[in-house]
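Engineer: quick one, what's the 3D model for this:
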Amino acid sequence: QVETYIPRRYEEGYGVSLEGVRYASENRFSLMLTLDCGTKDFDSLQDAAERGIDVIVCDHHLPEESLPAAFAVLNPKRSDCPYPFKELSGCGVAFKLLQSLANRMDLPESGIYEELDLVAISIGADLVELKGENRIMASQGLRQLRKRQRPGILALMRAADIHQAPQTVRDISFTLGPRINAAGRMDHAQRVVDLLMEKNDARANEMAREIEEMNLRRRDVDESTTAEALLQLEQSPEESFCNIVHGANWHRGVVGIVASRMIESRYRPSVVLSEENGVLIGSTRSVDGVDMHDALESCSDLLLQFGGHTMAAGLSLDAKNLEAFKIRLNDAVRTQLNGVTPKPIIRCDREVHISELSLEALKELEQLEPFGPGNPTPVFILRNVISVRPPRTIGNQGRHLKIAIKDPSSDSPTIDTIGWNMGDLAPQIKQNVPLDLAFTLVKNTWKPRGWQNRTELNLHLRSIQLASSPETAG
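Structural biologist: This next block holds a predicted model:
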């Protein structure tokens, strides 16, 4: 008998819950395998041991000095772990366990490799570094995804009006990942597990439509909470080294997303907290040069709980400790930054001429895939190009910027560019005024009604600078 159990994040918290252990005991399970959690769940795993349940932990979060009571703790970040690659995702750790079992039981590994599509999704959704084994598993997992064999993934793509399987890790991060996460944010993550295991197409379609509706609700909540948080941020001191905002009963499912939005507005490590019944619960996102896990460690006596990674973490604290926490965390971040206010740095790989940009050039770049954390997408610079028509804002509330550009000194074709979350820069950009752009190359494929798929080259903007001015527009 095998069964999945996912805690309800808002009632039971993250990780292995006491309720989950009790469920396993009452239903006479003798073995629990954790996925992407367990390393810090001392109380729950001790309870499992006392109930006679063996636990195998598959996790990749930073452990403390001691480990919980468990039959085995599989975590490449253990100080005594000799495994050479340390950046596996939680799902990647579970995959290594499957490989080991296959070897021990003399089973063919070919069946195990069919599960790499799920490993690739975990890599893209959890934003782990695309180095070493992660690159290999992500690449092979994307191939598996393109075979389109799993009804649940196909249904999720149909519900989201996605016409082709993810081609890159970025596609996972921006299409499948948010929808998979939406179920846990807005309702219960078990819905996604059920979808991924569903074999009936009709049932999978129905489940996927429900998850897509959750994702749309998540977007609405995200936007309203972001607006409140940004208003609060405007009233906080500009000289602070850390953005910290909080609100009553903000939806906990979007606080991590809102923290990322804070960084886009003011480039600082960000903490977004929701207050419920005198307790603040939230998420952090960091910037280059700041280890948020270490910063929270320095405030641990003020916290009820915390855990996570260098760039992202979760935490909870009594509301009465909020002001002391703000001071302590700001000091910890200032220390890490040596008192220097952080500024976003765009690392560009090469200056190019517009005539060098083509789908053929992009195809050559794609040989370096998969791109992501640890192997970033190459960023290029174009100088002295012009907007051939007035810029447009697109998306909800004109959040995004669209510019059609060309080189005025040559007969080069016009190329469309998109600046995500750059809509507020539109008034600064004038038609036929020279611009310098930092960007990445993207292949845009869509299907016009009644026609076959069309593919064109797009530029995704990272920065816009007036060519005649040293000041950046974005």
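
Engineer: can we go C-alpha only for contacts and neighbour counts from here?
Structural biologist: OK.

Engineer: show me where the stretch 251-400 of the chain has strands.
Structural biologist: 270-276, 279-285, 305-308, 312-318, 350-351, 380-387, 392-394, 400-406 (DSSP state E, counting those that start in this stretch).

Engineer: return the distance of the last one from the chain's centre.
Structural biologist: From the chain centre to the centre of strand 400-406 is a distance of 26 Å (CA atoms, centre = their mean, to the nearest Å).

Engineer: other residues contacting that strand?
Structural biologist: 354, 385-394, 412-426 (CA atoms under 8 Å, 6 or more residues apart in numbering).

Engineer: among those residues, which are located in helices?
Structural biologist: Among the contacts of strand 400-406, none falls in helices (DSSP state H).

Engineer: second input sequence below; structure requested for side-by-side comparison:
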Amino acid sequence: MNHKWNYRPITPEQTETSQILAQELGISPILGQLLVQRGITKAADAKKFFRPQLPDLHDPFLMKDMDVAVERLNKAMGKKERILIYGDYDVDGTTAVALVYKFIQQFYSNLDYYIPDRYNEGYGISKKGVDYAAETGVGLIIVLDCGIKAVEEITYAKEKGIDFIICDHHVPDEVLPPAVAILNAKRLDNTYPYTHLSGCGVGFKFMQAFAISNGIEFHHLIPLLDIVAVSIASDIVPIMGENRILAFHGLKQLNSNPSTGMKAIIDVCGLSEKEITVSDIVFKIGPRINASGRIQNGKEAVDLLTEKDFSVALEKAGQINQYNETRKDLDKSMTEEANNIVANLEGLADRRSIVIYNEEWHKGVIGIVASRLTEVYYRPAVVLTRTDDMATGSARSVSGFDVYRAIEHCRDLLENFGGHTYAAGLSMKVENVEEFTRRFEEYVSQHILPEQTSAVIDIDAEIDFRDISSKFFNDLKRFNPFGPDNMKPIFCTHHVYDYGTSKVVGRDQEHIKLELVDNKSNNVMNGIAFGQSSHVRYIKTKRSFDICYTIEENTHKRGEIQLQIEDIKPIE
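Structural biologist: Coordinates of the predicted model:
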């Protein structure tokens, strides 16, 4: 893969600010520069960034409708109404349901939860779900991570005497559903200072407000933070502001005292002896929770997350792990089929988007396939399959392009759609697929920037090996947790050489284990370059080359610094 390296420019003013900041904090000027790039220019703000504090969370009552929502919940509990916690079948939805259910359950027992079936009911609130609530005598439904567009379904529930509290973070339409309260910081009339909460994060704020109104101390909410961290990492929301505080303390909880269900998942992922990071959640924990809703029913994920008996939890985690294995097999075969379709698309080089439809595909995996296509082709991708007489699908986007807006542009062709900047779901009549493909491509072509459709690596700073000391590495670790808006910094070093001991490794000899030097110091740096063995012949000629990389701890030798090489550029 031929990546373009994009150096993030820093102005003379920013350079001066970063040097002053670094001096005040006693850190390297390079790290001062990283702070300034993140919009942090004052020492006091940097200290808050490095040590996120729970008391700095916003007052939940700043959120529009929060007082109404809490009052309605208190009333339901006072009148002993049956309450149903309802959520989407993905990680964010199931964690949100588990969190709200677990917290309320400590104080109230007339409670139930419901996750719609991806295959029979589809995304969001279903009439089947409302009917279930009516049959079981529910008076109040708290819906999480969906519901913001369910005007028809909530009207239907209202006719049956059921009230709704919506906790969502997806983009609303102009017409809001007739719910008692709508907690969503993306509302046009929003009053909340932070707009990037996950669905589970909105649920947490609701429980925080409920606790305040009932004199329950904040420390009772802390055991729920492991669940919030999993939702934040899995739903790829920005890890700055309030999300950073929640993710930081959630990871702490996940590592020191996870809930029974989480501990069982950690066990089946083989992470029990390891310090769990955001990328462990993204690549190991999240996909397993997700697999339950993709392959079977998301309710099983909530069963696991709310389980109190460890041996039962371990059994449930084993089952979910099996779903994940099934999901991987489906994912592999469907991705191969999708790649074949795309490779044969007419005029692929001139297209700015990818829309593919195959009515045989498994609905539970199309979102993953869409993600794979964006990674390979650097285009927003929509993958559609057939459900009854509808084409239903998932869309994923490339960095900086709002795929939700592109889909919204074609809304007259759609039966339903929802989502946010980088991920969305949609459904349409099968006969509209062709016109949707044309219109979607037209919109993307007009709005996407050339650099968004090519393989670009953003370089945060150019450094020399002499800059990488153990103090530098320890200070860099304080930038954790990494994620959108606070990505793991990528550094670049020019003119490095093989120390003479670099070699290819891996089952198929596809990786390079490197020992490198530059001409500014005697530091020998260890590195690993995954899947880049094609460069080894050049490296062995002892000519110099440029590298860009992240700085990691060697997992096999604690305390030893290792460069994870993202790309190698021979110097012609």
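
Engineer: indicate which one of the strands of the stretch 251-400 of the first structure is closest to V333 of the first structure.
Structural biologist: strand 270-276 (10.6 Å; CA to CA).

Engineer: got the contact list for the closest one?
Structural biologist: 242-252, 255-256, 258-260, 262-263, 280-286, 319.

Engineer: the equivalent of I457 of the second structure over in the first structure: how many residues sit nearby?
Structural biologist: Per TM-score structural alignment, the equivalent position to I457 of the second structure in the first structure is I346. Applying other CA atoms under 10 Å, we find 11 residues neighbouring I346 of the first structure.

Engineer: for G314 of the first structure, which non-adjacent residue is spatially closest?
Structural biologist: In this structure, G314 of the first structure finds its nearest non-sequential neighbour in S283, 4.3 Å apart by CA to CA, 6 or more residues apart in numbering.

Engineer: show me what contacts the one you found?
Structural biologist: Applying CA under 8 Å, 6+ apart to S283 of the first structure gives the contacts 255-256, 259, 271-273, 312-315.

Engineer: most surrounded residue in those?
Structural biologist: In the contacts of S283 of the first structure, the most neighbours by other CA under 10 Å go to L273, 31 neighbours.

Engineer: which position in the second structure aligns with that one?
Structural biologist: Matched by TM-score structural alignment, L273 of the first structure corresponds to L384 in the second structure.

Engineer: that older thread, let me see the contact set for the match of I457 of the second structure.
Structural biologist: R462.

Engineer: so how far is I263 of the first structure from it?
Structural biologist: Computed with CA to CA, to the nearest Å, the distance linking I346 of the first structure and I263 of the first structure is 15 Å.

Engineer: what do you get for A295 of the first structure?
Structural biologist: From A295 of the first structure across to I263 of the first structure, the span is 17 Å (CA to CA).

Engineer: try D294 of the first structure
Structural biologist: Distance, D294 of the first structure to I263 of the first structure, using CA to CA: 19 Å.

Engineer: and the helices in the stretch 151-300 of the first structure?
Structural biologist: Ranges of helices in the stretch 151-300 of the first structure, per DSSP state H, counting those that start in this stretch, are 151-159, 169-171, 177-186, 190-197, 201-234, 255-265, 292-297.

Engineer: turn those into a markdown table, columns for distance to G13 of the first structure.
Structural biologist: Putting the helices of the stretch 151-300 of the first structure into a markdown table (distance: least, CA to CA, whole Å) gives the following:
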| stretch | distance to G13 of the first structure |
| --- | --- |
| helix 151-159 | 27 |
| helix 169-171 | 29 |
| helix 177-186 | 12 |
| helix 190-197 | 15 |
| helix 201-234 | 19 |
| helix 255-265 | 15 |
| helix 292-297 | 18 |
